[in-house]
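Asks: when you get a sec, could you give me coordinates for this:
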Amino acid sequence: MIRSLFVTLGVLAAATLPTRAQTTNSGTDKFAQLETLLPTPNTYRTASGAPGHQYWQQRADYAIKVTLDDAKQAISGSETITYTNLSPDVLPYLWVQLDQNILDKNSMTTATQVMQIEGGKLPFQAVENLVEKNFDGGFKIEAVTSASGQPLKYTINHTMMRIDLPTPLRPKQKVSFGVKWRYNINDQLKNGQRSGYEYFPEDQNYLYEIAQFYPRMAVYHDAKGWQHKQFLGNGEFTLPFGDYKVSITAPADHVVGATGTLQNASQVLTSTQMSRLNQAKNAKKPILVVTQDEATRNESSRAKGTKTWNFAAKNVRDFAWASSRKFIWDAMQIMQSGKPVMCMSYYPKEGNPLWGQYSTEVVAHTIKTYSKFTIPYAYPVAISVHGPVGGMEYPMICFNGGRPEKDGTYTADRKYGMISVIIHEVGHNFFPMIINSDERQWTWMDEGLNTFCQYLTEQEWQRDYPSRRGEPKNIVEYMRTDKTLQVPIMTNSESLLQFGNNAYGKPATALNILRETVMGRELFDYAFKTYAQRWAYKHPEPADFFRTMEDASAVDLDWFWRGWFYTTDRCDLALDGVRYFNIDTRNPGVEKTRQQKQRAAEPQTLSQQRNAQEIKQTLVDEKPELKDFYNSYDPLAVTEADKQQYFDYLKTLSPAQQQRLSDNLHFYELSLRNVGGLVMPVVIQLTYDDGTQEVQNIPAEIWRKNNEQVSKVLVTSKPVISFVLDPYLETADTDLGNNAFPRQPAPSRFELFEQGRAAGNNARQPQNPMQQQRNASPLQKQEQKPTK
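Replies: Predicted coordinates for the structure are as follows:
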């Protein structure tokens, strides 16, 4: 009956109300606020996550002259740095980064590298790195002078150089000083650094990707003072903004691309190249400024003399460039928020056909998509350069791998890998080149946020694009690994374990879950864009991001930051059981009919089945005189007394209560358990007996009073035949085997093989699909054609 039902449900609720068990998993209430972990707001950084009214940041302007020695693979240069102190502090000295010193013979990075000889085996490359120490790529500082040319005292500590000022630099003052240096360029294929050269033995040419090539100012800011952690290899670069004027002297037959805009195009380009570059301003597809035929002819030339290419860049944090006589160069201008952006690519013929078809189109697509989700791209240029390894980013220019086979074919993985790395590295123009986070301390603030935007951009490039990172299901294997092999995202860059998963995949996944499941797209996109707008051309810290996302959305996310960023907990929610209840209407026609159906549906026990066969006649059957009233009484038959009792009961109820009795509602009590420790929303799919389905999303706050186990009562108008947690794989649940009730087997696969028939080491490598198609017989090609 409805009254007793509500009383019964009340008793059930009271009996299963969560007790406070917030501290049993990790020692901390998972919904505790983050105030004790985040820095105290002040006039520089507010509690809302925005820059304060007294926010300040330093400025460094550069005038650089650099020469490329193509015969010796060496760089020599000089620079004048003008440093402006916009802080309220007096600075007796300045810190300058010498990141090239990671390649010094006595590098701290080399000295602190750890290695194991697994199974008595060590690769030749590892042996060479251990034994051969002939290459010395560190900076050779030849002079540090004042603006008047007087020597300045300086001290070099590995990758940092302290310059002691004759007079302390007071607030609102600026100082200029000069540095002269040289260094040897490294072979990227041998040591895999972020810049260097690639040698092409077929035509005896070099392709140079040059970065970290000049002494660069370290950041001094309100949150840390000087950021002068040593560069050990993982923690990248934290730099102040400024204007750059850079002159690059290279062999006369080289083509040079760089950060900023070319200032003397008429002096270094032919009239034909100038004309083509102008055509690119109104082109709908990339225009070749230097064609493949021209680049191929150029490879065999050895022009005497040099050319100097002059570039200028405003309000950037760094500068990089590339140079080679092998470069093909294409360009296409787009308009972004009313401003022209010249999208360009530089690549050797070895990159075609992939690079000519895709690179500049990917650059343009990335600029458009990132601008939609963050802030409009305001720089005049965006460049992708094809080099030998990986990818690396700098303002307006990036270096990217992804090369087809020599016959021009490639696998799908190679194609999408190339597109993805270009998206990723061009995307770094936004994080951290514009939203200028501290890479030396927090890798995730640029790599994680950028990988998330990369995922959004990939999905807008092609439907169902095979994104490597971003989807929650793709991070599950990492989240499952032993906790001793993980560290929290909030770990210094040089101390990270499983670098790619930790700094790229996990934070990108976390943001995708925030967008799709926790906040919803509308709230998330607005808050994320607000963060980008607030911290464009500034130096944000993690707290600024966390606070802005909450401030602009009115969503308390402290539990999310704590779980995903400060712990190694994983998502594993379990549906341990389901109890079913329905309303006792006290209507004898309804209730006794239901009981009759239940009784009829009950199976006979084994004993009952055998007794029916073996006991031919019972005593009562033999002697009917032993029967009485109860031998013919049916307690489930509806009597007039039952009807009268129900009629009297209805008179005690209001019309609304009478309606509720007839609603035929179904009540399900779900027992939920947090196995993995990471509190998350509970996403439940209900499948009804008529085949229809419904998904309910219960906010993570369901766990706020008990972080480990809760009960939830769901009310439905139709019977439910199954419940499934996380049906769309949106929470990165690491164990799907406990997500369903009734239980469902989690699919997996194994392979049958014949023992002793494994392929030998000389087994022929299969051709990629393009090669297979090219080499197929006419009949095979006909069979492979798609049918209409």
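Asks: from now on I want contacts and neighbour counts done on CA atoms only, so please keep to that.
Replies: Fine.
Asks: where do the helices of the stretch 101-250 of the chain begin and end?
Replies: Taking DSSP state H, counting those that start in this stretch as the criterion, the stretch 101-250 of the chain carries its helices at 108-112, 124-131, 188-191.
Asks: any chance of CSV for those helices, columns distance to G589 and mean neighbour count?
Replies: Conversion of the helices of the stretch 101-250 of the chain to CSV gives the following (distance: least, CA to CA, whole Å; neighbours: other CA atoms under 10 Å):
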stretch, distance to G589, mean neighbour count
helix 108-112, 83, 14
helix 124-131, 84, 10
helix 188-191, 84, 14
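Asks: to compare with the earlier structure, here is another sequence to fold:
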Amino acid sequence: MKRIHFYILAFAFMGANLVVAQDNQEDKKPQGHINNNKFRQLYQEFATPNMYRTASGAPGKAYYQQQADYEMEIELDDKNQKIYGVETITYTNNSPDDLEYLWVQLDQNVRAKNSPARLKNGAKIPRLERTSKFVGSYVADPFDGGFNIDYVKNSKGKPMSFTINQTMMRIDLPQALESGDKVSFSIKWRYNVNNHVKKRGRSGYEFFEKDGNRAYVIAQFFPRMAVYNDVEGWQNYQFWGNGEFALPFGNYKVSITVPADHILDATGKLQNRKNVYSKEMMKRYERALNSYDEPVIIVTQEEAEAAEKDFSNKKKTWKFYAENVRDFAFASSRKFIWDMQAVDINGKKVMAVSMYPKEGNPLWEQYSTKAVVSTLKTYSNHTFDYPYHKAISVHAKNQGMEYPMICWNYGRPSEDGSYSERTKFGMISVIIHEVGHNFFPMIVNSDERQWGWMDEGLDTFMQFLAEQDFAKAHPESVESTGGKYPSRRGEPSKIVPYMKGGQDRLSPIMSNPENVYQLGPNAYGKPATGLNILRETIMGHEAFDHAFKTYAQRWKFKHPTPEDFFRTMEDASGYDLDWFWRGWFYTTDFVDIGIESVKKFQVRTRKAGGGSFVYFVGEDDDRYSKEYEGKSVVKNDENLKEYLMDNFSAEQRATMNDPKYFYEVAFNKPGGLVMPIIVECTYEDGTTEMMEYPVQIWRKNDNLAKVVIASEKKIKNLQLDPKLETADIDTSNNMWPNEEGQSDFNQFKEKKTIKQKK
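Replies: Predicted structure coming up:
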């Protein structure tokens, strides 16, 4: 069945999105307005392209980034839960600027006794509170976890002047560091390691009362160089706890001393494997290097349980070297079970690794490394081949945090080993998410401190794709859910509750993570949903995937901004998406499109003055019937096609449809966001057809759009957005006829008539 569509845009005014200011009280003349068309370009929001960042979204010819190389000697004191370190930083100034001072991040100071971060959210007296929280809030002394800086010295061993401002330390240089030069300096430091289960935080230890052991996941543990770039100079915004990290790339040479019976892994390549592995561990490791189908256990549960009973007083040093990474982290415990599996990433071998205590089994042994393998494959297919030699998933209660090559993840069975489907999928999802962070922001190195969505949102979008791939690779894991992975975020319908929330608790995506009420939906869910809508509904897989991969490859091992992402997505796809970025990322507007009216017409024709004329007559309108009563008028049900034949050639006639029904459909838009109009049409004979109108249908009128449908069949009903593709917050206006069997148009007409009578 063929049909003909005619687009009719109904104009209240010829200007787009016209907003007229209040009438002048004196002369009642309308006031002018600025261009507030939803489709205007983002010239006001974007910075002017320059030699560092081009208008296409690619790095410019003069793009630069700084480098920070580290040599560190670390010791973990398990008995006293302290960490000690000495580091030498070699900082290379690749910028065109001479630098008078350097900024170093002291993120552990967020847990210092006098940290302002403790007071940032204010407080009120609760009606009911757990005893443990009451004690921690009002009775116990605050935990003192801030850095103790013993010294800062130059390469000749002489003290350097420094000033600590909360979580930032400024090091004053005796003379400016000129463009192209390097400077080396050393810092000696120490701090108390926090219990991340009780005191929270992205790193720390968990204490296991039954066996008296601790499992450490250690990060942000050393003074780290801040970013200096062409966008804002030094990124020295304080670490308040939510906004994460902005870091330069560099090379790391790190020695970590821990109790001799600990199992440890970290960012980088292990340099002294034979010194820290037993002979049996080495044999298993060699076997794992060629095991592409299943993990090989390097340290068994039986061996880990035996180690829990003995607390060695001896020490062992693990040595690592990491090249071109933005950070360094490690995990250490005598409780760890350890397994590894090889992954083929387009001919390159990568090791997928899991570390977990017995409390994580049987769940972790069954699924953790499988999730790592699947994640590396999916992300590599959509971005670039994973460049590092390993990816590690470490079990840690209540954690979900990422670093180069290593991450911590939650998901713990009950003590008897049983677990719910929710626990299982929660664990798999967090592993996919955190391993995926290797790509965003560990390699595509965005500024998390300022733009949390650039890593969390992009990663959550990729997580959604990876979860579906995991279900395909492991169908047994999704038998209970009908073969579909129960993704928490990504599908448009799941962001609706957030989008229709109170505006006083909503912030645009383009907000600093510290300044939003609901960080999860704001920085994770909404950006991921937006990208999903672009891929599935607006751009299509081919155009979107090419553009997304172009962005990832342009900016791997570099520092992109939001504008670089937005510009690249348009540049590589040929889609003008300024309307989407503005609405979805820069505002808290929402999608709400409805069917306002459906009017059925007949077509009547007459010949006059040597020409043919066509009249559309509403089924409740007898105006034309009276005007042409008794005259030569042909109705469309009397074979309109034949009557019109003399207007077309024989070749054209052979391809013409024969429409018998004409409908004018009016769509309104109570919501602020423009979106394509997707309509499912059900005909009287039960057949259905999808009709899609591009978003540009709103370009000249932001409130109302009309279309004409010429069909051979009678329409029974229409449904907007039948697959819930656009995050429409109110579907009650998406059907015609409505539930009462009366069209919205007729209801509207009745109300209007009553109002006029009054």
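Asks: got a TM-score for the two of them?
Replies: A TM-score of 0.87 describes the superposed chains when it is computed by TM-score structural alignment, normalised by the length of the second structure; 690 aligned residues with a CA RMSD of 2.8 Å.
Asks: picking that back up, so which of the helices of the stretch 101-250 of the first structure comes closest to T639 of the first structure?
Replies: Comparing the helices of the stretch 101-250 of the first structure against T639 of the first structure with CA to CA, the closest turns out to be helix 108-112 (89.8 Å).
Asks: output the contacting helices and strands for that closest one.
Replies: Using 3 or more CA pairs under 8 Å, 6 or more residues apart in numbering; DSSP states H and E as the contact definition, helix 108-112 of the first structure packs against no other helix or strand.
Asks: tell me, it lands on which residues of the second structure?
Replies: On the basis of TM-score structural alignment, helix 108-112 of the first structure is assigned to residues 116-120 in the second structure.
Asks: swap in stretch 347-360 of the first structure?
Replies: Across the second structure, the stretch matching stretch 347-360 of the first structure (TM-score structural alignment) is residues 356-369.
Asks: contacts for the longest helix along the first structure, please.
Replies: Of all the segments of type helix in the first structure, defined by DSSP state H, the longest one is helix 354-373. Contacting residues not belonging to helix 354-373 of the first structure are listed as 285-286, 330-332, 334, 336, 343-345, 347, 376-377, 382-384, 386, 403-404, 415, 419, 422-423, 426-427, 430, 453, 456-457, 460-461, 525, 528-529 [CA atoms under 8 Å, 6 or more residues apart in numbering].
Asks: go through these and flag which are in strands.
Replies: Among those, the ones falling in strands (DSSP state E) are 330-332, 334, 336, 343-345, 347, 382-384, 386.
Asks: quick one: which of these is nearest S662 of the first structure?
Replies: Looking at these and their distance to S662 of the first structure, the nearest is Q336, at 61.1 Å (CA to CA).
Asks: how about that closest one, what's its match in the second structure?
Replies: Across the alignment, which pairs residues by TM-score structural alignment, Q336 of the first structure is matched by I345 of the second structure.
Asks: what's around that match, how many residues?
Replies: When neighbours are counted by other CA atoms under 10 Å, I345 of the second structure registers 17.
Asks: show me what contacts it?
Replies: Contacts for I345 of the second structure were tallied using CA under 8 Å, 6+ apart; they are 376-377, 380, 385-386.
Asks: out of those, who's the most crowded?
Replies: When neighbours are counted as other CA under 10 Å, the busiest of those turns out to be L376, with 25 neighbours.
Asks: from D469 of the second structure, how far off is that residue?
Replies: Taking CA to CA, to the nearest Å as the measure, L376 of the second structure falls 11 Å from D469 of the second structure.
Asks: same deal with A552 of the second structure?
Replies: Here the distance between A552 of the second structure and D469 of the second structure works out to 20 Å (CA to CA).
Asks: same check, this time on R130 of the second structure
Replies: Distance of R130 of the second structure to D469 of the second structure, computed by CA to CA: 41 Å.
Asks: tell me which of those two has more neighbours.
Replies: Set R130 of the second structure next to D469 and count neighbours by other CA under 10 Å: D469 wins out with 17 against 7.
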